[in-house]
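Enquirer: sequence-free structure coming up:
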């Protein structure tokens, strides 16, 4: 049983809750009071549990009475997202709430700072973060954050942020409590500071870059200015990288210089055709390939699959292998994939992975208005690819193979359930060897157009 406190939200709390969703606005500023016949607390808790992902309903429920306020605020405040709308107002109100009730910070586990082009300009030299005087005061109060994300839809130049804000963000990254860090489209950031964060268990770096070369020839990632006892992220388990050769090379250089282990067990790579990224990945595989147990190749929407991401020769402990493709470039990407798997099958050696997963993402923007042609295109016109995949993975080169999973992720689908079921049957019939051994799992996930 949870410990309950007789707490009612003040006007500042009600204003902040109303900002969580435009549809979750309290009626006027009337005081919250207990209903005449309150529900038992066990029923309230059960209802709140069912509203786990419904922020608008949670915000409204938290305004009903003290019986609802206490259990809802843990869920409402677990993930703080700033920047998508009214960032100044939300930062100011959140700062006021934490100054009035510091214990509220214990519920705040995830912080996401976003740059939304729908709200702000597309200039890399403008950011609400550089203009907000509240953010730098807010960050030190968020003492329980475990997940920090800085996500930009366009790009953000780190150098434009006030130095005080940069320092607070670096400090948050290095806190013992911060175990997950995600950066997307953040540029001119010092990756050596990130490499020193020994607390990190999960690190995701997507389309990020370091500072430009110094005109004085001084490397901002020079380790000589750091403390003598160098430490790195020794507990890192997951590493996700995409178009971030600066980051990869800096992380590896720091690991070599400091002598600390850099041994992620799970690696996710976003593909691309950059020669610099190919070189960085080659170094990454060489340095930590022996520790990688799960490897995912994820194809960004506009990029083609590149052969250099198939460095299986340096992944002796690989157990799970996943490839995620887009239907838009299905023919090219699938050809590359099958060629690389065929090379493995004909190499004269055996490969350890037990689970192979192929994800095919199909969206209306990939195929135009008539998404129904995907059924025929994928399952019928290109049926030979399924036959070839079946033949390759049935090779003695993969003796540990226990499952081959094929997932179709269909977004904005106007195709009937019957049509997709028919397509599913066609694919299964084209892969008889794996089907007979009971290894094949085929699933279609459909998300219809929003009404």
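Expert: Thanks, I have it. Since this is a predicted model, take the numbers as computed values, not measurements.

Enquirer: contacts and neighbour counts: CA atoms only from here.
Expert: OK.

Enquirer: which residues of this protein fall in strands?
Expert: Taking DSSP state E as the test, the strands found in the chain are 79-82, 110-115, 147-157, 180-187, 202-206, 238-242, 266-270, 294-298, 320-326, 355-363, 403-411, 440-447.

Enquirer: So for stretch 50-68, what gets flagged as buried?
Expert: Residues of stretch 50-68 classed as buried by neighbour count (16 or more other Cα atoms under 10 Å): 51, 55-68.

Enquirer: one more structure, for comparison:
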């Protein structure tokens, strides 16, 4: 990058603001460059300040002086306060979570009045237990979550957290839960700060939640559904969802019933749906509960990822054959039209035949099946007038395959889908997975 001082002050001030913004945006990820650009002239300062302070991250490596200085800076600069839109809190496996019990942090949180996105990440491969945080810290963060300007919340590897408070966060538009665990017992029994009644009251659903992403947090989700539909004190609900990302990475006996309840709540409004099954073991009840596509009358985009690396239960081929295609055959129902415009299928073939290896014979056999002709016949119907894309991706291990095999499996599938080929809708591709990953 050319030396910043080479830009003269006079010429810099004469540049159109649009050009200044383009230059600054180009180095937005380079903190050092942004700091240097902020000193070129007054016109360069606001844009660089916005990038420098748009996201702040708390982690145990930060000193008290950092938090004190940041709080003082934000408190005295109203324009700077408007720049902070994202907050990340990152725990580390070798650091006591008590580092958050810091008066500078607690006093800083209420100053973040323009904050939109909050994410809390437990230690890598471990977790943080919410009750281990001091009460003052818990209250400070719950107060932050409850602010109407916070519209996106991510929790990752957070255990023993109470759902009761979350049932009040009706202003959230995006909620992401990755491996989140609940405290034991019903929220009404755990001394939650929001007393919830047990009478049903959701005849007129409220709430702003539009996007929900869940990974291995089935119990939390089940309890949230219970609280938010069985309590007059709950203002949070799932009934206006338009985007749902549902990922099951471990077997959970409660998944089918919880999934059915969620789909019943959000099905009428859902437009984008992605579901992933990884590791397993996968059973018919779990998978079929998540693939009730007929429950989504306004569904426009659907993605399915199957990667059963446990090699127990259903594999991707069986799911396509026995669950997905029959479900698509039932769409849209009642003589109406489906709004689906894109379908994405990602199937890991390591669970076909031999354990841990893409078996050549079995893969060729699957790609030659009539199920692809059936899928072609279904999706070519007049009931799918908006379909513009069907993409099929096979993850393969090359141990028993050659380059020509990759070409052959694509052609085998495409040969059975002449209608969608003629419309230019279908694509088949492969990606290579190394055996060492499993």
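Expert: Cool, the structure landed. Just so it is clear, the model here is predicted, and its values are computed rather than measured.

Enquirer: wait, which of the buried residues of stretch 50-68 of structure 1 is closest to residue 145 of structure 1?
Expert: residue 55 (19.2 Å; Cα to Cα).

Enquirer: ok, back up a step: for the strands of structure 1, which one sits closest to residue 171 of structure 1?
Expert: Closest approach to residue 171 of structure 1 among those (Cα to Cα): strand 147-157, 11.5 Å.

Enquirer: Could you tell me where stretch 153-160 of structure 2 falls in structure 1?
Expert: Matched against structure 1 by TM-score structural alignment, stretch 153-160 of structure 2 falls on residues 181-188.

Enquirer: Now, the buried residues of stretch 50-68 of structure 1 that are in helices?
Expert: Judged by DSSP state H, the subset of these located in helices is 55-61, 66-68.

Enquirer: Closest one to residue 291 of structure 1 out of those residues, please.
Expert: Among these, residue 55 lies closest to residue 291 of structure 1 (Cα to Cα), at 39.5 Å.

Enquirer: sorry, back to before: which among the strands of structure 1 is found nearest to residue 104 of structure 1?
Expert: Of all the strands of structure 1, strand 79-82 sits nearest to residue 104 of structure 1, with 12.1 Å by Cα to Cα.

Enquirer: if we look at the closest one, which residues are touching it?
Expert: With Cα atoms under 8 Å, 6 or more residues apart in numbering as the test, strand 79-82 of structure 1 has contacts from 90-91, 108-114.

Enquirer: Check those residues for burial and list the buried ones.
Expert: Buried members of these, scored by 16+ other Cα under 10 Å, are 90-91, 108-114.

Enquirer: got JSON lines for those, with distance to residue 165 of structure 1 too?
Expert: Converted to JSON lines, these look like this (distance: Cα to Cα, whole Å):
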{"residue": "90", "distance to residue 165 of structure 1": "17"}
{"residue": "91", "distance to residue 165 of structure 1": "14"}
{"residue": "108", "distance to residue 165 of structure 1": "19"}
{"residue": "109", "distance to residue 165 of structure 1": "20"}
{"residue": "110", "distance to residue 165 of structure 1": "18"}
{"residue": "111", "distance to residue 165 of structure 1": "15"}
{"residue": "112", "distance to residue 165 of structure 1": "15"}
{"residue": "113", "distance to residue 165 of structure 1": "13"}
{"residue": "114", "distance to residue 165 of structure 1": "15"}
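
Enquirer: Tell me how far residue 221 of structure 1 lies from residue 263 of structure 1.
Expert: As judged by Cα to Cα, to the nearest Å, residue 221 of structure 1 and residue 263 of structure 1 stand 21 Å apart.

Enquirer: and those two? which has more neighbours close in?
Expert: residue 263 (20 against 17; other Cα atoms under 10 Å).

Enquirer: Please give me every residue in contact with the more buried one.
Expert: Applying Cα under 8 Å, 6+ apart, the residues contacting residue 263 of structure 1 are 234-237, 288, 291-292.
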